[in-house]
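[1] okay, here's the prediction I keep looking at, along with the sequence it came from:
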Amino acid sequence: SGPAQEVVDEILAAGGEAIANNADVADWNQAEAMIQQAIETWGVLDGLICNAGFLRDRMLASMSEDEWDSVVRVHLKGHFAPARHAITHWRERAKQGEDVQARIVNTSSGAGLMGSIGQGNYAAAKAAIAQLTIQQASEWGRYGVLVNAIAPDARTRMTEGIFYSSDDVQEGAFDEKAPENVSPLVVWLASSECDVTGRTFEATGGQLNVCDGWQHGPVQSVGDRQITVEEISDLVHASIDSAPPPENVYGAQ
């Protein structure tokens, strides 16, 4: 019973194959068992979509240790643990000479890319997931694994009633925040048609865009000598003035 089984029932009713797993994805052994369940059921693992998460929103100055730890654990470790066990499977196949074509789709967030007031724990975890995506893509491409991330803006069980409400959708109108608007991107990124890796894509109703991450900004140099403390301010501001302005943090005044 529960949401996972409801999805399984929908897939089975549509003629597909599916099984439910209610493991704690941030538990190392349970994550391993989940991956093994898929391999034992279908004989091979082709893709992994990491999407577990929840919110414990609070301003950083008032946030408890548990509110920080629990969110970072589920989001960040909950992405790494299943992927770590999946790569063991793919690496072994690749070393045996098999042409592995595997895919991982991680879930970041606009909060992680731009920041979000009152969501410091969530934003930090989601930013880390975006970087984890780049790291995995760089290290695991040699084994035939492509890794990308999505930063969806949609109504889910996590956001329903907090940011969006299905009651706000007018009958007959395009439901901009419906999760179905993001699903096609996930399907493509998880398929053999996907030919990109190490990128994060924002997606919402009827649109998507790739996100540019950290890049080296304009360099200010004093030549072949040590910079003095007195010079730092001018150099810092010259570099900032020459760089594109940063995006605003969500919710910032």
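    Looks like it arrived, so ask away.

[2] use CA for all of it now, contacts and neighbours both
    Will do.

[3] distance from the chain centre to stretch 104-122, please.
    8 Å (CA atoms, centre = their mean, to the nearest Å).

[4] end to end, how far does that stretch reach?
    With CA to CA, to the nearest Å as the measure, stretch 104-122 spans 21 Å from end to end.

[5] ok, so what distance separates P218 from D234?
    Distance from P218 to D234, by CA to CA: 13 Å.

[6] same check on I104?
    Distance, I104 to D234, by CA to CA: 44 Å.

[7] second one coming, line it up with the first:
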Amino acid sequence: MTIRFDGRVAIVTGAGNGLGRAHALGLAARGAKVVVNDFGGARDGSGGSMTAAEAVVEEIRAAGGIAMADGADVSNFEQVKAMVAMTTAEWGSVDLLCANAGILRDKSFAKMELADFAKVIDVHLNGTFYCCKAVWDGMRERNFGRIVVTTSSSGLYGNFGQANYGAAKAGIIGLMNVLAAEGRKTDIRVNTISPTAATRMTEELLPPQALALLKPESITPAVLYLLSDDAPTRTIIGAGAGSFAVVKLMESEGLNLPESDWTPDAIAAHFAEISDMSQARALEGAFQQTEKYVTQAAARLAKG
């Protein structure tokens, strides 16, 4: 089966360079009409220009595809709404969203200024929320939508000097979990890509040999799969250098303690059992955790 996007309209944010450019080209090559969004700022979010987005649009058109450029700043909800309104007026709908735009302002936590934390949260987390919010009602009305948001290993696992970026990227996973649940009844599927690629944001962090393997184009197949008609929902795919993996948040089976042992000392004494991951599983929603704890407590009480 060949995945195609004929008749679909896609918005890709941060699509003037790197990952976003690769995703936009990939969607257009498989038949989607693509809005190439890029604020055109520097890596830290300063400045702004349509040049990069327009160059990608020309690339798509030269290959026979359909695209238009947009310069909305994703951290400005009014601009994001205007982009979605323009797209809908021009092409009738927004079926696919790839929220990819981002900036970096790396500093150790001790040296990080409040403005650097706030701006990165604003672009990554708020910007992702704004884009999802702007397309949500239209997707619900049409009973169809595919959304891919972008996390990072820095959010999943941590990385020195990226408290702002890591917090934003972890927050995006929480957003996906809720949107996936709320979108199910109207066939809006929401997934997350966790890319490792050689881009403007990683070029100073990796040696040349690694950068050569970590092409943005190696991430795009996973993004296109997650935007396809038969995509899963609430799934995190890690991708880089041709490797693809599914990431899940796991919880140990845990241990229910009698009320007489609700002490930090008992936690310390039983911590090996509490942290035993041999029966760990990925829970599918917040209530599953509540249900598990209540069931464990009831079972212990029933034993007397």
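    Noted; the coordinates are in hand. Note that the structure is predicted; figures quoted are calculated from it, not measured.

[8] circling back to that earlier point, higher neighbour count, I104 and D234 of structure 1?
    Using other CA atoms under 10 Å, the more surrounded residue of I104 of structure 1 and D234 is I104, with 25 against 11.

[9] name the element the aligned residue in structure 2 for R84 of structure 1 belongs to?
    Counting by TM-score structural alignment, R84 of structure 1 corresponds to K133 in structure 2. In this assignment (DSSP states H and E), K133 of structure 2 forms part of helix 127-142.

[10] helices or strands up against that helix?
    helix 77-91, strand 96-99, strand 145-150, helix 163-183 (3 or more CA pairs under 8 Å, 6 or more residues apart in numbering; DSSP states H and E).

[11] with distance to H124 of structure 2 added, can I get those in a markdown table?
    Below are those laid out as a markdown table (distance: least, CA to CA, whole Å):
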| stretch | distance to H124 of structure 2 |
| --- | --- |
| helix 77-91 | 13 |
| strand 96-99 | 9 |
| strand 145-150 | 9 |
| helix 163-183 | 6 |
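
[12] quick one, which of the ones you listed is nearest to K33 of structure 2?
    Closest to K33 of structure 2 of those is helix 77-91 (CA to CA; 8.2 Å).

[13] and for the closest one, what are the contacting residues?
    Where contact means CA atoms under 8 Å, 6 or more residues apart in numbering, the residues beyond helix 77-91 of structure 2 that reach it are 9, 35, 70, 72-74, 93-94, 127, 130-131, 134-135.

[14] ok, stretch 209-223 of structure 1 next?
    Residues from elsewhere that reach stretch 209-223 of structure 1 (CA under 8 Å, 6+ apart): 113, 199-203, 235-236, 238-240, 242-243.

[15] for A14 of structure 1, state which of those residues is nearest.
    Lowest distance from A14 of structure 1 to the contacts of stretch 209-223 of structure 1 (CA to CA) belongs to A203, with 25.7 Å.

[16] who's in contact with the corresponding residue of structure 2 for that closest one?
    By TM-score structural alignment, A203 of structure 1 lines up with A239 in structure 2. A239 of structure 2 makes contact with 193-196, 218-219, 222, 245 under the criterion CA under 8 Å, 6+ apart.

[17] could I get these as a markdown table with secondary structure and distance to V56 of structure 2?
    Formatted as a markdown table, the contacts of A239 of structure 2 follow (DSSP: H, G, I helix; E, B strand; the rest coil; distance: CA to CA, whole Å):
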| residue | secondary structure | distance to V56 of structure 2 |
| --- | --- | --- |
| I193 | strand | 22 |
| S194 | strand | 23 |
| P195 | strand | 21 |
| T196 | coil | 22 |
| S218 | helix | 18 |
| I219 | coil | 18 |
| A222 | helix | 20 |
| A245 | strand | 29 |
